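Engineer: Sequence first, then the predicted structure, then my questions.
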Amino acid sequence: MTAGLPVTCRRLVLVLGDQLWLENPALEGFDPACDRVLMIEAASEATHVWSHQARIALFLSAMRHFRKALRDQGWPVLYLALDDDNRPLSFQERLAQVLGSLRPETLWCCEPGEWRLLALLQDTAAACEVPLKLLPDTHFMCSREEFAAWAGTRRELRMEFFYREMRQRHRVLMEEGEDGRQPAGGRWNFDADNRLGYGPAGPGLIPEPLRFAPDAITREVLALVRARFAQHPGSLEHFAWPVTREQGLAVLRDFIDVRLAAFGPFQDAMWTDTPWGWHALLSSSLNLHLIHPREVVDAAQAAWRRHRLPLQSVEGFIRQVLGWREFMRGVYWLDMPQLGQDNHFGHQGKLPAWYWTADTRMNCMRQAVGQTLAHGFAHHIQRLMVTGQFALIAGIRPQEVCDWYLAVYVDAVEWAELPNTAGMALFANGGRFTSKPYIASGQYIKRMSNYCEGCAYRPEQRHGQLACPVTTFYWAFLDRHQRWLAGNPRTAMMVRNLSRLSSSERESIRHHAAYLEQRIDRL
C-alpha cells in the first residue's frame, strides 16, 4: 500500500473529500521532499447514510481530479482508491493502516466539516500515537471563533442580524458614505420582493445551466459507482456536475451572466419538469471547496455595480452565501452534538418509504422527491416547504429526516445540512435560531407551483377522501400545538384561523390525520 514511499515522513497531510482546494491550510509550507499528501476513498463514507449514487460519484470524481492537480504540481500523493480495497475497510481502518506503516512525525488536516469525522480523526491519531495538528478552515468568511464570539453576546441567534454585520465587515452591498454602513438601496432585506410564483402561464423559457459531459476520470468513477453501489438510491443518468475548480468557476460566471438577474423574484417558485429554475447550482462547488465564497460574493456584487443587475436578485443571492451559509456553519459547531439529537416536538414517526422512491399520489412530493432521485438536487423551497415541512407536520422523527437529507443531495455536507434540516425545516431544536416553524397548508404549494394540477388530492380540503395530506396534517399540527403556537407572534394568526373552525370540523381533522398516519406509506 505504501510502495515507493519512505518508512517515515515529516508531515502527512490528510485531505478530506470536501477540502479540495490548493489553499487548504494543511498544505501551507508543504515540502514534497519530506511530506506526503494522503487521500482516502472508503465505502463507509457512502454507507454512513444510504447515499445517492450521484452524491458518491461527485465526491469521488472531485477527489480524483484534485489528486491529479496535486500530482501535476509534482507533489507525492498516497491515494487509497475504492478500486484497491479488496476487503472493504472503513475510513478509520484505512487511516490507521497508513499511520501504522508510514509513521509520520505529525498528521496534519484542515478541521473537518463534520462532528463525527472530527472525533474519528482524534481517536485514530491517538490510538496510533501520531500527533494530530488540526488547522482552522479558512474557506469561510466567518471563523468558528468569530461566530462563537458573536453568538455569545446575543440573547437570540438570528441570521438577519448576523448577515447585516457580515455585510458591514466585508463591505458587501454597502452604499458609499462617511461611514459606509448604509445598505445599498436603503434596505437590508429584499425578501418581500423575492417570493413570486411563476403564475398560471408557467415559467416561460429559462436558460439551461452550464453542465459538463463526464471526462475520462468521471466516467471511470461512474462505472465504479454503478458496480459498487447499485442498490443505493438515485440515478447517474443525468450526472453533469462540476468536479474541478475550473468547472466551478465556469458555473459561477454562467450564473452571473445569464440567470442571476431573474433569480431573486423566482427563487421560491416551483414547476414540474423545471428542476433547476433560475438557481445557481453552486452549492456543491462551494461545499467541496472548489471555489471560495468570497469569489462568489465578489462576482455577484461586481456584476450589480457594473451591469446594474436588479438589487433584489443580487441581494437575495448574496444573502444565501454570506448570510445563511456562514450562519449555518457557525450554529452547527456551536450546538453540536446536541443539534443532532434534538426533537422539540417528540416526533417518532417513521420516514415514509416513498421518500426513497417517489412512489406517492401526492404530486408535490412525487415531483420534489422524483427530481431529487434523478438529479441529487432540489432548491431550498422544495427542501423546506415540501419534503421538510411534510416531515414536520406528519410527525416524522427528525434524525431519520436529517439522515435522508444528508444522503440524497449532492451538495450535502453535515455542517450545512443538519442545521438547515433539524433547525429550519423541522424546528427540532425548538427555535434556537428560527422564530417559528415553517409550516403551511397545501394552498401554499398550489400558489407557488403547478404541483396541485392533476393531483389525486385537493389542497383546499382539510379532511375526507380527497383532502390533501399536507393540508390535513397542517391543521392537525395547529390543533395539537395550539397553546404553544398562540404564544408566538409569528404563528398566532394561524391559531386564530384555527379557532374559527367548529369543534366538529376540528374533530374530523384529527380523525383524518390519525387515519393518514396509519397508512402514510400509501399516501
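Structural biologist: Thanks, I have it. Note that the structure is a prediction, hence the values are computed from the model and not measured.
Engineer: okay, CA-based contacts and neighbour counts for the rest of this
Structural biologist: Fine.
Engineer: all helices of the stretch 251-400 of the chain, in order?
Structural biologist: 260-266, 283-287, 293-307, 311-318, 326-335, 363-375, 380-381, 389-393, 398-408 (DSSP state H, counting those that start in this stretch).
Engineer: And for the fifth one, what's in contact with it?
Structural biologist: The contact list for helix 326-335 (CA atoms under 8 Å, 6 or more residues apart in numbering) reads 115, 140-144, 147-148, 159, 162-163, 339, 415-416, 418-420.
Engineer: list the buried ones in that helix?
Structural biologist: Buried residues in helix 326-335, defined by neighbour count with 16 or more other CA atoms under 10 Å: E326, F327, M328, R329, G330, V331, Y332, W333, L334.
Engineer: now swap in the longest one and tell me
Structural biologist: Judged by neighbour count using 16+ other CA under 10 Å, the buried positions of helix 293-307 are P293, V296, V297, A300, Q301, A302, A303, W304.
Engineer: A further structure is provided below for comparison with the first:
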Amino acid sequence: MSAAVRHLVLVLGDQLDEASSAFDGFDASQDVVWMAEVAEESTHVWSAQQRTTLFLSAMRHFAQNLQARGWPLRYRTLDTPDNRGSLAEELTLAINELRPQTLVLTAPGDWRVLQALRAVARASGVPLDLRDDRHFYSTVRDFTAHAQGRKQLRMEFWYREMRRRHGVLMEGNQPVGGQWNFDADNRAAFGKGGPPTLPAPTRFEPDGITQGVMALVRQRFASHPGQLDHFGWPVTRTQALQSLDAFVRERLPHFGQWQDAMWEGEVWLFHSHLSAALNLKLLNPREVVAAAEAAWRSGHAPLAAVEGFIRQILGWREYVRGIYWTQMPGYLDGNALDAQADLPAFFWTGDTEMACLRDALTQTLRHGYAHHIQRLMVTGLYTLLLGVKPQAVHAWYLAVYVDAVAWVELPNTLGMSQFADGGLMASKPYAASGQYIKRMGNHCQGCRFDPAQSTGAQACPYTTLYWDFLLHHQAMLAHNPRMVMALKHLDRLDGDQRAAIRQAAQAHRVDVGAAG
C-alpha cells in the first residue's frame, strides 16, 4: 500500500457494486477502499438477525472480490478488538492514519449516514467528493424537476415519464398494448383451491463466510429479533443473478395475476424476492427490467405480468427514492393523523390470535421477508387503524426486513402505509376492514375472528378498528373524494352502533398495550 493516499474510497454496506461511481478513476497504486462493519448500524434500530447477517455477509463477500482484484482495502470487521462502533468514528480513525487527500463516496441511501460522513469530512478538513448513484435510472435532480410546482406527487405520472425517457415497454411514444398499466388484468385472489403448484424458492446454503457472520450475529446481537435457521439470501452478485434468472423463468409469468394474493403458510408465492439484492446493489435495475421485458418479447410471460413487475422497479422504486431525498429531513417527523399509540409488543414475537397478522409477523421474523400486500394491507393496515405513532412503525419496518434501506422504507411506511405525510404520496389512506383480507387470502377461515362483525366477542379487530378509524378522522376524510363511498357507509351507523364500535376499539387497544 502506498504511503501517500490520494483517494479514500468509501463503500457502504448497501453499495456493493464494482461499477459504482465511487470507483471511477480508481488507481490501485495511490487509492484505498474503505469499508467498516459497525454496531451502530444494527442498534440505531433494533435490527433483526436476518437483516444484519445479510448486510455483513454481502459486505465480506464484496471485500473478498476487491482483494482478488488487487485493490488496496482497509476493512474493519465488527469483531475487530478496537472497533469504534460507528461509521463516523471508524472513518475518523482511517483518515488520521491514512491522511488521504480526498474522500470519495457514491451518494448514500440514508440521510442520517450522509450527514454523519459529511460532518467527519468537515471536521477532518478533507474534501468529500460526493458522486451520483448510477444504480438508479434517475437522479434526485430529475425528480426535483418533476416535482416542481406539484402539490401531490403521484407515481403514475413519474412512471410514464420514466417509461418514455428510457424506452421501456414502448412502441415509439406509446406504451405497448395501448395502455400504461394492466391492473384490471392483475391482482386476483387464488380462490378456494389456493395457489397452483409453486416452484421451490431460490435459496442459497450459507458458505464459510456467511456461517462466520451468523455465529458473530448470534453472539453479538443475541437479544435482537428474528431467526437465522432459515437464512438463504443471495450474498454475492453471482447468486443474485441466479435469483433473477430463476424468477424470470419460473415466477414472472404468474406474477401479475397473483401479486396481491395471500395464502396462509405460503411465504414466497410468485414474487421476485430480488429487492434485497437490488438494494445492496448486487443487481442493477436496468438488467432486471431488461430481463423482464425480454421475457414478454419472447412470449415467455404475458404483458400484464411484465408491466406490473417493471412498474415496481422503474416506477415505484425510483419514485420513493425521489420522495425521500426531496422531502428529508422533515419527512421523518410526519404525523398527519396525529397517531400516538405504542407499537404492540407482539410485533416482535408474532404472538397474536389474528391469523393474518400472526402469519405475516411469524414469516417476517423467520425470513426477514413479507410481500408488499402483507406489508401494506396486513401489518401496515393494522398499525394505521390502531393509530400507532408512524415513527415507531418506521423503526420496526427498518429493523425487520432484509431489504430495508432508509430511502425506500421510510416513504413506503410513513407515506404509503401510514398516510403520515397527509397525502403527498397516497391519494387516500389505505384503510380497509377485515373483509379485504378475507377476499385476498384464506386466513379468515382458520381465525376465531369474523371480518363481518365490528362488535361482539367474534368481532375482527381490523373491522372494529376500520370503523373507529373512519369515525375518528371523519372530518378530515370528508374532503377526500376517494373516501366518499366509505363515509356514506359510515353515515348508516346510528349513535348506539358508533358508541359500541368506539368502546370495542378502545378495549382492543388496551388489550394489546397500545392505548394512547
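Structural biologist: Structure's in. What do you need? Note that the structure is a prediction, hence the values are computed from the model and not measured.
Engineer: ok so, going back, closest one to T124 of the first structure out of the buried residues of helix 326-335 of the first structure, please.
Structural biologist: T124 of the first structure lies nearest to W333 out of the buried residues of helix 326-335 of the first structure, by CA to CA, at 21.0 Å.
Engineer: corresponding residue for A188 of the second structure in the first structure?
Structural biologist: Aligned counterpart of A188 of the second structure in the first structure: L196 (TM-score structural alignment).
Engineer: Am I right that its match sits in a strand?
Structural biologist: No - secondary structure of L196 of the first structure (DSSP: H, G, I helix; E, B strand; the rest coil): coil, not part of a strand.
Engineer: In contact with it, which residues are there?
Structural biologist: Per CA under 8 Å, 6+ apart, neighbours of L196 of the first structure: P265, F266, Q267, D268, A269, M448.
Engineer: since we're on the aligned partner of P469 of the first structure in the second structure, how many residues are nearby?
Structural biologist: Matched to the second structure by TM-score structural alignment, P469 of the first structure sits across from P461. Neighbour count for P461 of the second structure, taken as other CA atoms under 10 Å: 24.
Engineer: Over to N429 of the first structure?
Structural biologist: Residues near N429 of the first structure, counting by other CA under 10 Å: 22.
Engineer: Equivalent analysis for the one 4 residues further on, please.
Structural biologist: Taking other CA under 10 Å as the criterion, the count of residues near F433 of the first structure is 18.
Engineer: Just to check, it is in contact with A422?
Structural biologist: No - applying CA atoms under 8 Å as the test, F433 of the first structure and A422 come out as separate, 10.9 Å apart.
Engineer: what sits in contact with each of the two?
Structural biologist: Common neighbours of F433 of the first structure and A422 (CA under 8 Å, 6+ apart) do not exist.
Engineer: could you pull out the strands for the stretch 201-350 of the first structure?
Structural biologist: With DSSP state E, counting those that start in this stretch, there are no strands along the stretch 201-350 of the first structure.
Engineer: hmm, back to that, surely the match of P469 of the first structure touches S454?
Structural biologist: Yes - using CA under 8 Å, P461 of the second structure is in contact with S454, at 7.4 Å.
Engineer: Which helix in the first structure has the most residues?
Structural biologist: Taking DSSP state H as the criterion, the first structure has its longest helix at helix 53-72.
Engineer: What's W415 of the first structure aligned with over in the second structure?
Structural biologist: In the second structure, W415 of the first structure lands on W407 (TM-score structural alignment).
Engineer: What of L121 of the first structure?
Structural biologist: By TM-score structural alignment, L121 of the first structure lines up with L117.
Engineer: who's in contact with its match?
Structural biologist: L87, A88, L91.
Engineer: ok, now which ones touch the first one?
Structural biologist: Under the criterion of CA under 8 Å, 6+ apart, the neighbours of L87 of the second structure are A36, E37, V38, E40, A116, L117.
Engineer: before we move on, what about the last one?
Structural biologist: Under the criterion of CA under 8 Å, 6+ apart, the contact partners of L91 of the second structure comprise L117, V120.
Engineer: now it: how far from A184 of the second structure?
Structural biologist: 51 Å (CA to CA, to the nearest Å).
Engineer: Got a PyMOL select line for the buried ones in the contacts of helix 326-335 of the first structure?
Structural biologist: In PyMOL, a selection of the buried entries from the contacts of helix 326-335 of the first structure looks like this (16+ other CA under 10 Å):
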select buried, resi 115+140+141+142+143+144+147+159+162+163+339+415+416+418+419+420
